[in-house]
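Chemist: No sequence on hand, only this structure:
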């Protein structure tokens, strides 16, 4: 009887230790060109506790000294969601090169006007927040920071921005943006276009090295973690290209691909696949994110911070959300 009781205690302990309950409220980014949710995506969104859907509205690029909005989102006329929408604007770092003070104000007004135009044309409910995504550097930080301050002034909204791993690691060089809250992007831990064993989307060991001094960052953070995947194609001479949103399941269901091991496949027939022409013999490495890596990453971050950050998954797409049911319960 005593031995049986000890065995039961051990089983309970092992089970409780193997399941990490991070308990962070979660929400989603939306990063497709048209805002149109499937039934499963609608359900995943409705079940989330964060009151916002972080939605990419458009990108800003600079061509011939002109600021251009590209990839502007279209919105389904029948869209009905129980969340407010936070417009997310991606601005290339090149936009800040040699920008003049009057151009910073011009760009801030241009971005704000275009957000309001999308809102008016689609009658959507926007949150009182605008999020800016830009991979600023030491040389562009001052102009970028002025833009954030100017946009807040002209929009009369709370302006937030994203924070990449290298920007938190090298905060003395890259500077601290003048915002009240930022979104820490816990992915792209390495380049997918170089030869490596690690997962380039998220390698937990690398993430922890970047974030070892996370508790010293002076701005409140929420956290973005990846649930997307991609394929890294290598041709016969070692050149690499990406196929976004590719999954191992898709390759396993296609007889023109041979599984080499858990993450690697070989093309068996010349043809167009996933919008790209692939030759026989090309290799594909599929990078997907195990649920355990998300749990370990958030456990580490929670231990570093003295508050519970929101967890915003990148991004809302049923091809990915169906693989993480336990995270979204």
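Modeler: That came in fine, so what should we check first? Here the structure is a predicted model, which means the values were calculated and not measured.
Chemist: Only C-alpha atoms from now on, for both contacts and neighbour counts.
Modeler: Noted.
Chemist: For the stretch 201-329 of the chain, just list every one of the helices.
Modeler: 204-210, 248-252, 291-304, 318-321 (DSSP state H, counting those that start in this stretch).
Chemist: Which elements pack onto the first one?
Modeler: Using 3 or more CA pairs under 8 Å, 6 or more residues apart in numbering; DSSP states H and E, the elements in contact with helix 204-210 are helix 165-169, helix 291-304.
Chemist: Repeat the analysis, applying 7 Å as the threshold.
Modeler: On a contact count with 3 or more CA pairs under 7 Å, 6 or more residues apart in numbering; DSSP states H and E, helix 204-210 meets helix 165-169.
Chemist: Quick one: residues in contact with the helix it packs on.
Modeler: 174, 185-186, 210-211 (CA atoms under 7 Å, 6 or more residues apart in numbering).
Chemist: for comparison:
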């Protein structure tokens, strides 16, 4: 009897081990000035986060000079804290860059980008750099140039791992989007709805919309890490046309709006928000990354991801954002992907 019980317990333990993932918690730091406050550090410590995706710079097309130039470059004030973490340098590149450049220009861009990344690694004396990540929402018409850029920068950097961010539409439509020539991908599990459509409920996260991509995730040929959203914003519409984004609206200003729906507000009189002139009749749609939707999406991901050693990165590290989530919920976003 004891022997049978031992076999049952052993089988259960073996099953649990075989059906569990190694989760590496991570977070994106997307500000140009690296100077996390005590609240942010405390949150990262509580979540046992040792891996930071740090945006080193953006690359955008400069129409005045007809060049692809680095902008929003990193300035690290707290270098001691930066050096204490595992750092993954990340570079965001606008898709316009690859529309504008020819093959020779792309090759030069890869060389210059690699040189600047290495400059920052040396400047801040970063010893723990196991990976470099490129972030670009490429399209069918720019894929060949972008993929050429990735091959060139891989050779230029000689990085142990080169990764690229992958949007949901790029996972689903691999025939037109292609698969980037990198070692790993990071699936961006946000911005999945039509932001500019007035009828959209929440373009940041929508579990029903996300469900349409599940089978594609399972069959994607790259090992995928995961990025989960923690941000919110207000989408502005004027005369039923998309008119931009507002990162925040003060409570006293929101009182000048009339609530039209669950997260929809109509402005009653002209006002200013962050020095931006809004007009009576303008519509604001509040969108956020709510806990319920995130938990649903984590459950959906858990069924389809095949990656055994999974890095899960929250986007992004900011005291205002992090204060909207309790520690238990943040821990669950990681632990929810541990068992499958």
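Modeler: All right, it came through fine. What you are looking at is a predicted structure, and each value in this text was computed from that prediction instead of being measured.
Chemist: TM-score of the superposition?
Modeler: Scored against TM-score structural alignment, normalised by the length of structure 1, the superposed chains reach a TM-score of 0.84; 305 aligned residues with a CA RMSD of 2.4 Å.
Chemist: Skipping adjacent residues, who's closest to residue 147 of structure 1 in space?
Modeler: residue 104 (5.7 Å; CA to CA, 6 or more residues apart in numbering).
Chemist: Can you find the partner of that neighbour in structure 2?
Modeler: Matched across to structure 2, residue 104 of structure 1 falls on residue 106, judged by TM-score structural alignment.
Chemist: Residue 151 is in contact with that match, correct?
Modeler: No. Between residue 106 of structure 2 and residue 151 there is no contact under CA atoms under 7 Å: 10.7 Å.
Chemist: one step back: tell me which element the residue nearest to residue 147 of structure 1 is part of?
Modeler: Secondary structure assigned from DSSP states H and E places residue 104 of structure 1 in helix 101-122.
Chemist: I would like the residues contacting that helix, please.
Modeler: Contacts with helix 101-122 of structure 1, where a contact means CA under 7 Å, 6+ apart, come from 75, 147, 150-151, 154-155.
Chemist: same question, stretch 47-58 of structure 2
Modeler: 25-30, 70-74, 85-93, 331.
Chemist: Please list the members of those residues that lie in helices.
Modeler: Mapping the contacts of stretch 47-58 of structure 2 onto helices (DSSP state H) picks out residue 331.
Chemist: Skip the chain neighbours and tell me the closest residue to residue 293 of structure 2.
Modeler: residue 207 (6.1 Å).
Chemist: Tell me the spacing between the one you found and residue 196 of structure 2.
Modeler: Separation of residue 207 of structure 2 from residue 196 of structure 2 (CA to CA, to the nearest Å) stands at 19 Å.
Chemist: With residue 161 of structure 2 instead?
Modeler: As judged by CA to CA, residue 161 of structure 2 and residue 196 of structure 2 stand 35 Å apart.
Chemist: For the top strand by length along structure 2, list every residue counted as buried.
Modeler: Ordering each strand of structure 2 by length in residues (DSSP state E) puts strand 51-62 first. For strand 51-62 of structure 2, the neighbour count (16 or more other CA atoms under 10 Å) marks 51-61 as buried.
Chemist: Which residue comes closest to residue 271 of structure 2 once chain neighbours are left out?
Modeler: residue 278 (5.4 Å).
Chemist: Identify the residues contacting the one you found.
Modeler: Contacts of residue 278 of structure 2 by CA under 7 Å, 6+ apart are 270-272.
Chemist: Output those as TSV; include the columns distance to residue 181 of structure 2 and neighbour count.
Modeler: Listed next are the contacts of residue 278 of structure 2 as TSV, based on distance: CA to CA, whole Å; neighbours: other CA atoms under 10 Å:
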residue	distance to residue 181 of structure 2	neighbour count
270	50	12
271	49	14
272	46	11
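Chemist: can you tell me which of the residues you listed lies nearest to residue 319 of structure 2?
Modeler: The nearest member of the contacts of residue 278 of structure 2 to residue 319 of structure 2, counting by CA to CA, is residue 272 at 24.8 Å.
Chemist: For the closest one, which non-adjacent residue is closest in space?
Modeler: The spatial neighbour of residue 272 of structure 2 that comes closest, neighbours along the chain excluded (CA to CA, 6+ apart), is residue 278 at 5.9 Å.
Chemist: buried set for stretch 65-72 of structure 2?
Modeler: For stretch 65-72 of structure 2, the neighbour count (16+ other CA under 10 Å) marks 67-70 as buried.
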